[in-house]
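How does the following fold in three dimensions:
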Amino acid sequence: MKILLSSFLIFCISNAAIAKDDITQRSYDDVQFKNNLLTTNQTNYLKIPKDWAHAYGSDSTTLTHLDANLAELVRLRVGQLDNCNYCVILHTRQTVKLGIPTAKVSSLSTWQQSHLFTDKEKAALAFAESLSGVNHANFQPAYEKLIEAKFSNPEIEELTNVVILMNIWSRIFMVQGKFSERPSE
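Take a look at the predicted model:
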């Protein structure tokens, strides 16, 4: 895993894409975000996750194997698991933008008790939960469900990067103290 992550980070550094907009600075008409803790970037610690986001984030154009709607459901679920306010707001908005049914988005936190999700979606969500929580006991069965659900190796690779990227961002936003606020009037 360390070799995979190191190789990928080197790839990101050498193949950095230019952002459409800065993911760490987004706000919306009805909500703004403020960093209440770490507000600096003197060591450029945000460069690697930003580069990675261009490859595996919501605005990515490089995800070629994993279904965009499935990737967005996974991003939102990981944001919920990590209790990341910014992530939940951003990825809920992305699901709406993609046209994912409201009932499915609303029941994402209870997907195990829902028949709204396909077997493939359920396998991806179980994998994301296991990987996010680093639950070694559940990881092997979750991985095997991906195989049973007919995920290809490239889909599993992209799914893995989507989940890990979400975990990284939620932790960065926690350190930044990124809280939602009402817009100033």
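
alpha carbons only for contacts and neighbour counts from here, please
OK.

Isn't residue 33 up against residue 27?
Yes. Counting by Cα atoms under 8 Å, residue 33 does reach residue 27; the two are 6.2 Å apart.

Helices of the chain, start to end?
2-14, 47-56, 68-81, 85-98, 102-106, 119-132, 136-148, 153-176 (DSSP state H).

wait, what's in contact with residue 38?
175, 176, 177 (Cα atoms under 8 Å, 6 or more residues apart in numbering).

ditto for residue 37
Neighbours of residue 37 in contact, by Cα under 8 Å, 6+ apart: 175, 176, 177, 178.

which non-adjacent residue is nearest the second one?
Using Cα to Cα, 6 or more residues apart in numbering and skipping the chain neighbours, the partner closest in space to residue 176 is residue 38 (4.3 Å).

Can you give me the distance of that neighbour to residue 173?
9 Å (Cα to Cα, to the nearest Å).

Alongside the first, I'd like the structure of this one:
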Amino acid sequence: MAIRFEHLRFENTRFDPDLTEFHDLAKQMAAKFGYTAELSIDARLAELLRLRVAQLDPCSYCLVLHTAAAERIGIDAETIAHVAGWRESAVFTDAEKAALAYCEGLTTYDLVAFPGLHERLLAHFDEAAIAEIAAVIINMTVWTRLKLAQGATPVPVVGGESGTDRLG
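As a prediction, this is how the structure comes out:
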């Protein structure tokens, strides 16, 4: 279920990630917690978290991929466009806001705020859901760092080329 990009393709400008076994490990993590994984938490929530990690790190590849994945599962463009401004929005539920705050704390390594962010999650999610939320965020952090390190650069598609996601 790969996402194809109509107007973009990605080039690795620094190295080919398949040169190490790490890429295989990252793919295994993606199978369990990535955008095609079957999760117990809500698909919308998982994709909002992925988008927020992609914004925070920031990763062009991940922003493009997860914007398309969010649209594919029915998240409207307006919601996607203001994930970064979630605090000032009424379109996100209290549970989503708690998860987005937790996402930011875990992604930016905010040790001061993090215990309170975990407590805030407990008002909305059980321990298994919180573990899955953390896994989604950690998996995205691995992918954003990998794509940044390999130099996954968006390039316009020209002529008869076809864009691809290169994740799978």
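
returning to that earlier point: among the helices of structure 1, which comes closest to residue 182 of structure 1?
Among the helices of structure 1, helix 85-98 comes nearest to residue 182 of structure 1, with 13.2 Å by Cα to Cα.

That closest one vs structure 2, average distance?
On superposition with structure 2, the mean distance recorded for helix 85-98 of structure 1 (mean Cα distance after the TM-score superposition for structure 1) is 0.6 Å.

which residues sit in contact with whichever residue in structure 2 pairs up with residue 59 of structure 1?
Matched by TM-score structural alignment, residue 59 of structure 1 corresponds to residue 36 in structure 2. Residue 36 of structure 2 makes contacts with 1, 30, as judged by Cα under 8 Å, 6+ apart.

To which residue of structure 2 is the residue nearest to residue 176 of structure 1 aligned?
Per TM-score structural alignment, residue 38 of structure 1 is aligned with residue 15.

Look up how far residue 139 of structure 2 lies from that match.
For residue 15 of structure 2, the distance to residue 139 of structure 2 - Cα to Cα - is 20 Å.

And for residue 82 of structure 2, the neighbour number?
By the criterion of other Cα atoms under 10 Å, residue 82 of structure 2 has 13 neighbours.

what's the counterpart of it in structure 1?
Checking TM-score structural alignment: residue 82 of structure 2 goes with residue 107.

and if you look at residue 147 of structure 2?
In structure 1, residue 147 of structure 2 lands on residue 173 (TM-score structural alignment).

surely that match meets residue 84?
Yes. Under the criterion of Cα under 8 Å, residue 173 of structure 1 makes contact with residue 84 at 7.3 Å.
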